[in-house]
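Undergrad: Could you look at this predicted model? Sequence included:
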Amino acid sequence: MVTARAVPLADASGVSILFVPQMEFACSHVVCDWRPDGAESTGVPLVEQQYDNSVTVKPQEGPAPPPLPPRRLRKPRPLSLPLPPLPPSLPPAPSSRPPVPSSRPPSAPPVAPPVPSSLPPVPSSRPPVSSSRPLSAPPVAPPVPSSLPPVPSSRPPVSSSRPPVSSSRPPVSSSRPPVSSSRPPVSSSRPPVSSSRPPGAPPVAPPVPPRGRRRGGVANVNVVSANIGELVDLERAAGPRSSQSPVVCGKCGAALSHLSSIQSSVWGCEFCGFDNAVRDGAKGACGDLGDDLYLSNQSDDDYQNLEDTLLVFCVDISGSMSVTAELPSSGGSPVHVSRLEGMQDALQGALSSVLQLSPHRRVALVTFNDEVVIYGDGTGAPLSLRDWALVDYDHIWQQGVAYSIPHCIAETYQQLAQRVKDLREHGATSLGPAALVSVAMASRYPGSKVILCTDGKANIGLGEMEPSPSPASSPTASYFYTRLGLQAVGSGVIISVMTFEGTDCRLADVGRLSDATGGKVNIVSIGTVATEIRSACVDNILATGVTATMFAPDGVYFPYKDDSNHKLVKAIGNVTRGLEVTIQFAVKPEFREVFLQRETLPFQLQLLFTTRDREKVTRVLTERRPVATCSSIPAGSLNVAVLGVHCAQLCASLTMGGRVQEAQRHLKAQQDLHQQISKQRPINEEENIYGNWMDTMTTICDDITTESQTLSDEAARVMYQMKSASSDKEYYNNNNKNNNST
């Protein structure tokens, strides 16, 4: 299922022509009453109220009672410090003490403290009680305070009767029953809790289900998707084309479209309400289909031809590449092949494939161990970087940019093949400097690719993974690979990263290069590396420098992205076929009633990009969507593909950013929604793949512990693939194939 749906068009003769890719919404309407905490104004969770018709929930009248778990946690807490049990020698002791008070005058106040001092725990924690006992107290008095923790609060009259000490406590034993009877009020000190529950109902069961659902949240069905790979393909564009620049709002930047209203040469922006002065006939460049294309006459003068790009093989030849694996042979008996030998065979096959398919394409070779060697196209003298040069970012970049690659593969195939054949494994792994110099070389030719192959984490030079007992990522290494990825995006370079199975390469950090540039992240074996390299070599770049901007009416915001702006800008960079972008939006609570009074709300997607022939293009898609509340949206009408792809992309992004708990909550909400949809209509085979994605990511998130907020290479590979998830059949077929092969 492709999210950018095709709308067939026909010319005057009825012959089908090009189609219009549109924005695809998960819900037919804009749901105005979704809340981030998963509850509506009625206090009933959205999923339970709307999507599960088999469950009837009675709304609570009045304000909801306070949550029980906090009160339940306070239950075992003591109200005061517990008194230790009296030693066994204390009961007989009072029998020898009656003569003591009789020998002392009753009016001597200083004598009272020494008497309870024989009971160390009592006076230290309960001074009022000990000071209020008369000297002639019977022997029953000592055990009473130990069984009455809240005595100070239950005996206020004692302190008021202190002047007539001896006369106020003659009937000591008779005053004990009231003291012991003060214990029931301890349990009755929480009447509101018991009174708020219906009689006969369990004390905990009623409130627990709502709390469990809130913990998972309620899925937001306000999601829009766009297949950028199709939108940058100008051959599929059917709208009008203009050589002029679009007319944009002076406040928010939204473009004039067929939905705009112009009165007296004033255009009131339908997104922000700003009044713009426009010329007469400005709306003439806008078509009626909501798909407007603006082509700029400006282009890069240094562009020569479509095959003027560079393919760089950046290969690990460290000592660990000598590890062997047993593979079947054509003769029947198994043979042992090292990782480097498998890599050499894969590179030889890739060079032959590029020679046949793109003979005018430039190809370069870079190797790394404890030094970085630039072979280029194989015709010139190699350039080595070692020692201090491996830690100087600017020096490495300058060396890569200055290295010339003058010849195409048709002229250098033999030299490159020989360079690959002569490779030998030894030394450490200077992965970071090698990746940097490879990107620098490719930056001279926008649309170029770097294929990085390694079997271990970087341990020398820039991007070094610090060895430590904890597997947590190094902040310095993460910053290096993030910075290099952004620099590659600015230069129009795609980086694909491949690691060998059974190794620890810190793919969560190195994979940032591919994640930022639109490349592939994969784990290969000696037997599959050749296939994966040939697949990564395919020249499938459709556009570079792509930026997507989403406009919604003022009062709409974008959860997880921008909670205060109705405009969202997303820098995409390089685009290949099948690239899909999903965006989640929601209505601010104070705008809910305002939007419900309208019939529709406008949305606009602007794409700015550079085509393969270096032409600057702006494409504008605009449409309206009706508004509704969740109570009028049946679950069976929701687009499972859009919701599934968005869930995969969002949760993978949150997990890789360290926001694992947020990812878990969103996964739980989407899984609940998926179950509710399945109750109203059958889930077809293609839609089941999205449920499998959710289950896989849930398992990975659950495996991440609080002690180690890091991902294994296999888990990182899955998460990076989910970040680039697509509903395109070719994508998830390849994804399943990769999952089964590793």
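TA: Received it, and whenever you're ready, just let me know what you need. Numbers count the residues shown, from 1 in each chain.

Undergrad: From here on, just use CA atoms for contacts and neighbour counts.
TA: OK.

Undergrad: quick one: the strands in the stretch 151-300 of the chain?
TA: For the stretch 151-300 of the chain, the strands defined by DSSP state E, counting those that start in this stretch cover 223-227, 241-242, 262-263, 266-268, 275-277, 291-299.

Undergrad: ok, structure two:
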Amino acid sequence: MSKLNNNKWTCEFCGNVQEVVLEPEELPRGKVNDYLLAPPSKDQEDNNLVVFVVDISGSMTCTAPIPKGFGMFEVQTGNQKTARMKEQEELMRILNPEGLNQVLPGQRSDIQYVSRMECMQAAIQIQLEELSKAQPNCRVSLITFNDDVNVIGDGFLDDQRLVVTGDKLNHQEVLLEAGKKIDIKKLKPVSQSKERIAEQLFVLKETGATALGPGLTLAVGMASQQQHSKIILCTDGLSNVGIGSVDNVQTDTAKQFYNSLARFSKDKGVEISLIGIEGSDCGVTVLGDMALITGGGVTIVKPLELQRKMRSIIDNPVLATEVKVRAYTLPLYGFIKEANEPKSILELDVGNVTADTDVGLAFGLKKQATGGTQEVPFQVQISYKKTDGSKCLRVLSDSRPTTTSRSTAEKNADVALLALEAIQAACSRALLKKEYKEARLNLFTMQHLIDRCAETDEQQEEYDIFVKQVEELDLELKKLMDKPHDKISDQAAKVLYELKSASKSQFLCGKRKDVTKRKKHVGEIKMLKI
């Protein structure tokens, strides 16, 4: 509106002249303007929902040694004993009534072993404690799956308990409806339910197959009742029972099922995060896109790292849902997205966002364009739905000067932003188009550019961070390029999915990092880094 003259406004992007009748207080002021499109919902809950969907199949019995001094299990062994621990103690009383310290030849007697299930139980218990302090009104529900799907809820009400078995595991609509019928309003705040959930958690026993698809579907139905809900899926194996099973089914077919479930979740404002156990085939290539679509995270961790990863997911709440971005620039220029032809108008359906969500928009001259302008104006419109149910629009209008001097452009470059764009673009190309060679070439091109830009100490520090990420990513891209028809390994999928959802803060030098915002869980939607 900077060119409003006699109630006539000339659009900076298309040149059209329109008559505008506005009061002075209605005129946009400054580069950033916020608008309220719809008021908060009266029935919007002020507490969110976290659903833990836990694999208790037989493979969760696999054990690993606990490093000496590792403190995570001191929390749970002081209060709760797992079903496995109780069975072991009873067996030892029968087999070794004298209590002698018996070990096999060559076996160390000072090492304690812990199963994947026990790591999961301890990690969830610690998160319950932390949630009760940070988000006391948050509601938590527990769902487990093996041969069947068992909804435990918060452990208080019998009508929350539900076991789904048999032919029902093969029907998506039946499972979704079963989840929707669970009254989540009856769930108590985590400050009141944490002990009861922990009691239910530590009596779980590992047995049976893996009905991951049915368990997740039921959880989605349950979480769809409350926007800004989180589903944390913890598993160490592929689904082999019911819908979403990959046994005797083409991987693409299973992937289509999980992606359709993710799109439904995204429309309902539900975030899904996947935590897989390292050393097992978790099917990240099948499940990974589900997390990206809903704004969640994907990671493969060692059993003893579960607690740290769960904390990072829960500490990063959803700030807004239904986020859509529409960007404009001059017809001479175009936004570049995933190697497609640049367009002067770009639309993105982002979905759910957290404080760590960063979406970079790259733009440049179109191929057929000649010459240029001294400045490049642009406008970005971000529509979104807040946690209170209100619908808002944020409009960012600005311009950037252009230069024909390469050295001037490189001197003023934001290295962290360039690094983020390079990494995200390479991962997108590899995951979406399987163009591994092209992804590597683009990555190296950007690396040379960023290397030239890194002149100051801060820029050099950010470049070094970028190089470390590139080395890990390029190693996996090279393996995929050498064997393009092989199944993507969980390690490669872990690297690609984690870096695809990377944030700019991961590449910032120490001087530019803002640690206070993350700690306080305070953040605005920052969909555009300029």
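TA: Good, I have the coordinates. Everything numeric in this text was worked out from a predicted model, so none of it was measured.

Undergrad: rewinding a little: can you tell which of the strands of the stretch 151-300 of the first structure is closest to residue 283 of the first structure?
TA: Comparing the strands of the stretch 151-300 of the first structure by their distance to residue 283 of the first structure (CA to CA), the top pick is strand 262-263, with 8.4 Å.

Undergrad: Just give me the mean distance for the closest one relative to the second structure.
TA: Its aligned residues in the second structure lie a mean 3.4 Å from strand 262-263 of the first structure after superposition (mean CA distance after the TM-score superposition for the first structure).

Undergrad: so what does that strand touch, helix or strand wise?
TA: If contacts are counted by 3 or more CA pairs under 8 Å, 6 or more residues apart in numbering; DSSP states H and E, strand 262-263 of the first structure sits against no helix or strand.

Undergrad: And for that strand, what's in contact with it?
TA: The contact list for strand 262-263 of the first structure, computed with CA atoms under 8 Å, 6 or more residues apart in numbering, reads residue 268.

Undergrad: Can you tell me what residue 243 of the second structure aligns to in the first structure?
TA: Following TM-score structural alignment, the counterpart assigned to residue 243 of the second structure within the first structure is residue 462.

Undergrad: So its match, which state does it fall into?
TA: With DSSP: H, G, I helix; E, B strand; the rest coil as the basis, residue 462 of the first structure sits in coil.

Undergrad: Relative to residue 327 of the first structure, how far out is it?
TA: 35 Å (CA to CA, to the nearest Å).

Undergrad: who's in contact with residue 391 of the first structure?
TA: With CA under 8 Å, 6+ apart, residue 391 of the first structure has these contacts: 433, 461, 462.

Undergrad: Test my guess that the second one contacts residue 432.
TA: Translated: residue 461 of the first structure. Yes. Using CA atoms under 8 Å, residue 461 of the first structure is in contact with residue 432, at 6.7 Å.

Undergrad: one step back: out of the contacts of residue 391 of the first structure, who has the most neighbours?
TA: When neighbours are counted by other CA atoms under 10 Å, residue 433 leads the contacts of residue 391 of the first structure with 28 neighbours.

Undergrad: for the contacts of residue 391 of the first structure, which one is nearest residue 305 of the first structure?
TA: For the contacts of residue 391 of the first structure, the nearest to residue 305 of the first structure is residue 433 (30.2 Å; CA to CA).

Undergrad: ok, now how distant is the closest one from residue 368 of the first structure?
TA: 9 Å.

Undergrad: go on, residue 455 of the first structure?
TA: From residue 455 of the first structure to residue 368 of the first structure the distance is 12 Å (CA to CA).

Undergrad: Equivalent analysis for residue 360 of the first structure, please.
TA: Where residue 368 of the first structure is concerned, residue 360 of the first structure sits at a distance of 27 Å (CA to CA).

Undergrad: more neighbours, the two?
TA: residue 368 (28 against 19).

Undergrad: what's near enough to touch the match of residue 243 of the second structure?
TA: Contacts of residue 462 of the first structure (CA under 8 Å, 6+ apart): 390, 391, 392, 393, 430, 431, 432, 433, 477, 480.

Undergrad: The first one - how many residues pack around it?
TA: In terms of burial, residue 390 of the first structure registers 23 neighbours under the definition other CA under 10 Å.

Undergrad: State the distance from the aligned partner of residue 178 of the second structure in the first structure to residue 525 of the first structure.
TA: When the first structure is aligned by TM-score structural alignment, residue 178 of the second structure is paired with residue 399. With distances taken as CA to CA, residue 399 of the first structure is found 32 Å from residue 525 of the first structure.

Undergrad: Comparing these two, which residue is more hemmed in?
TA: Using other CA under 10 Å as the criterion, residue 399 of the first structure and residue 525 rank with residue 525 on top: 19 against 16.

Undergrad: Quick one: map that one onto the second structure.
TA: Aligned partner of residue 525 of the first structure by TM-score structural alignment: residue 302.

Undergrad: is it true that its match touches residue 278?
TA: Yes. If you go by CA under 8 Å, residue 302 of the second structure and residue 278 touch, sitting 5.0 Å apart.

Undergrad: Filter the contacts of residue 391 of the first structure by whether they're kept in the second structure.
TA: Retained in the second structure (both residues aligned by TM-score structural alignment, their matches' CA atoms under 8 Å) from the contacts of residue 391 of the first structure: 433, 461, 462.
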